[in-house]
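Undergrad: Okay, sequence plus prediction incoming.
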Amino acid sequence: MIETLWSGRSVLYVLLLPLSWLYGLVTNLIRLSYVRGWRKAWRAPVPVVIVGNLTVGGNGKTPVVVWLVQALQQRGLRPGVVSRGYGGKADHYPLLLNDQTSSQQAGDEPVLIYQRTGAPVAVSPVRKEAVQALLSGGDIDIVITDDGLQHYALARDFEIVVVDGQRRFGNGWWLPAGPMRERVSRLKSVDAVITNGGNARSGELPMQLQPGQAVNLKTHEMRPVNTLENVVAMAGIGHPPRFFATLRQQGIEPVREVSFADHQEYTQPLLAALATEGHVLLMTEKDAVKARHFAADNWWYLPVDAQFPMAESAALLDRIVALRAN
């Protein structure tokens, strides 16, 4: 229902417009208070790069963060990552992740980023505290924030917005009548726009999510995903249909597709009931982070990596690396 409203295929969104106007008024006042200096943002002693979005859910932001961290590491930088840690319930904040940190504590996306990159990751609802924890915990020379475009209490040196190239901005309205956290005009003030799939528009950096090999959650065996048979596909991400479409592009026609809410908490009985004997349960890497410790032999996940045109991505990285000299 909500997807239909937000996509513009239904005019019923007009019933929610008064709430959207209120949301827009509040968010604009918050941003204006920092732009005009009425409220002061905290500035870190190292450059801060925001990777965020204008709409809610499922734009491909986390793969961009992973790519950016790994690319900066390859250039000799020491990036750290901060996150709100949505869905996590730590007993204290800020929380510095380690090998024993669970998704129940830190949230699924920070744990995924930590496991994929090995970079220091700190979680806190107050981004300033997360950055301070990173700086006190090690030698960090640049901070990447996973989300936080609208968290203006943290000063930033570079803003990247990730756009879903197929859904774009739906009907263009603020929440709850539409999917927007901020209006499209905000793109004029950011430093880079990355478009995930679809057709990138002028000035946007096109991105594709490239699947790797399927990985067994229990044994870590890797194999081509199209060799899996009798697949039950599941996804608890912002936009599950993207994962199912990816599987079909890889030659997989699932016998069943199961969608969960983003940041869904899983239990062993819940997932075990999805794929009985003779079937394979195939999930996203984000789901696997939460299910690995109670996985069955027939559970697999499919990692994806962000891929960009070489020249354009190198130019973006050059601009970010240059922040250290300023």
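TA: Now that the structure is in, tell me what you want to look at.

Undergrad: From here on, just use CA atoms for contacts and neighbour counts.
TA: Will do.

Undergrad: Skipping its backbone neighbours, what lies nearest residue 200 in space?
TA: residue 206 (5.4 Å; C-alpha to C-alpha, 6 or more residues apart in numbering).

Undergrad: Skip ahead from the one helix or strand that neighbour maps to and say which helix or strand is next.
TA: Residue 206 belongs to strand 205-211 when assigned by DSSP states H and E. Sequence-wise, the next helix or strand downstream of strand 205-211 (DSSP H and E) is strand 214-216.

Undergrad: Name the residues that touch that next one?
TA: For strand 214-216, contacts defined as C-alpha atoms under 8 Å, 6 or more residues apart in numbering pick out 221, 222, 223, 224, 225, 297, 298, 299, 300, 301, 302, 303.

Undergrad: another structure for you, compare them:
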Amino acid sequence: MGLDIQRAWLRRGAVARLLWPLSCLFGAIAALRRHAYRVGWLRSERAGRPVLVVGNVIAGGAGKTPTTIAIARHLMARGIAVGVVSRGFGRQTKDCREILAGSTPSEVGDEPLLIHKATGAPVVVASRRIEAARLLVQRHPQVQWILCDDGLQHLALARDVELCVFDDRGVGNGWLLPAGPLREAWPRACDLVLHTGDHPAFAGFRGRRALADMAYDKDGHDVALTQLAGRRLAAVAGIARPQAFFDMLAARGMALERTVPLADHHNFSDWQSLADAGFTVLCTEKDAAKLWPHEPSALAVPLIFTPEPAFFQALDAKLSSVDG
């Protein structure tokens, strides 16, 4: 997603106004689709387990994946068995498949692979999340809750709890795609609202983002960030907002000599090594599995997202009400 259009989505300027008629068409089609599910022309299907959807109404990364990881860890710490389903955006395969030890980003998508590695929870990807959910339950009948990473607008999968995630953009200029960033109009009914940024645009629960104290290499060996002082550092990020990663590294005292912002889900097939030029390369966890085949010495720096305690209290109460 180009930075120019993202900037245009923050205000109702000339570009946004030019695209506004298309937004009206988009909104009409989306409304008709929601109506079709409401009256039964299209059916939402249940997966055999309660479902929590972690999604958003704004295009681009708002922090859904870190939120899904945080929730999975929280529920597992409470003794609740969870599994995750996802579309697996950016993968080259089309089938419904479970992520296994040897799965690659091209097979399953970078974000689902990160969720599996970060939590150890079973993760299944499919274009139709209901197919993923059914395979998940078939292979892991102990699962008590299914987390759907993204899919707020994927109404074919019936859900019991909806969590809408926002970053500091809020709703941007408030218009629907393509004149604005919204996939659907806001406000809309949902169970919980969580802000992943530092400056929420409106009411909701908050969380704190921070880089881990340690980076790690492709073999899983930790390297303290403090040990990187004095090295020539370069940072690369193929995420929705690369500058946010670079800024967080700088705030941790990393003197970045070079930064390489790339499009979200970049596959690094055209990567030119920076290690050969004497750089220690830092990347996001999401990018690491795709970058390591081309830059084996790169270090992944985890992002830790911690929702406030009040959010988990509200989430636990909501899930308990569904469990009965």
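TA: Happy to help now that I have it. No experiment lies behind these values; they were computed from the predicted model shown.

Undergrad: re the thing from before, how far off centre is the strand holding residue 206 of structure 1?
TA: In terms of C-alpha atoms, centre = their mean, to the nearest Å, the centre of strand 205-211 of structure 1 is found 14 Å from the chain centre.

Undergrad: Equivalent analysis for stretch 75-89 of structure 2, please.
TA: Counting by C-alpha atoms, centre = their mean, stretch 75-89 of structure 2 is centred 14 Å from the centre of its parent chain.

Undergrad: What of stretch 50-68 of structure 1?
TA: Using C-alpha atoms, centre = their mean, the offset of stretch 50-68 of structure 1 from its chain centre is 4 Å.

Undergrad: For the longest helix belonging to structure 2, buried residues please.
TA: Longest helix in structure 2 by number of residues (criterion: DSSP state H): helix 14-39. Residues of helix 14-39 of structure 2 classed as buried: 15, 16, 17, 19, 20, 23, 24, 26, 27, 30 (neighbour count, 16 or more other C-alpha atoms under 10 Å).

Undergrad: To which secondary structure element is residue 73 of structure 2 assigned?
TA: Using DSSP H and E, the element containing residue 73 of structure 2 is helix 64-77.

Undergrad: In structure 1, point out the residues matching that helix.
TA: Mapping helix 64-77 of structure 2 onto structure 1 (TM-score structural alignment) gives residues 61-74.

Undergrad: And for the matching stretch, what's in contact with it?
TA: 51-53, 78-80, 109, 113, 116-117, 119, 144, 146-147, 162, 209, 304-306, 317, 321.

Undergrad: aligned partner of the residue nearest to residue 200 of structure 1 in structure 2?
TA: That one, residue 206 of structure 1, aligns with residue 206 by TM-score structural alignment.

Undergrad: list the contacts for its match?
TA: Residue 206 of structure 2 sits in contact with 194, 195, 196, 197, 200, 307, 308, 311, where contact means C-alpha under 8 Å, 6+ apart.

Undergrad: which residues in the stretch 51-200 of structure 2 form strands?
TA: Ranges of strands within the stretch 51-200 of structure 2 are 51-55, 82-86, 97-98, 123-125, 145-149, 161-166, 192-195, based on DSSP state E, counting those that start in this stretch.

Undergrad: mean shift of the last one relative to structure 1?
TA: Same thing as strand 192-195 of structure 2. For strand 192-195 of structure 2, the mean distance to aligned residues of structure 1 following superposition is 0.4 Å (mean C-alpha distance after the TM-score superposition for structure 1).

Undergrad: just checking, what packs against that strand?
TA: Applying 3 or more C-alpha pairs under 8 Å, 6 or more residues apart in numbering; DSSP states H and E, one finds that strand 192-195 of structure 2 contacts strand 161-166, strand 205-211.

Undergrad: can you tell me which residue in structure 1 aligns to residue 187 of structure 2?
TA: Match for residue 187 of structure 2 (TM-score structural alignment): residue 185.
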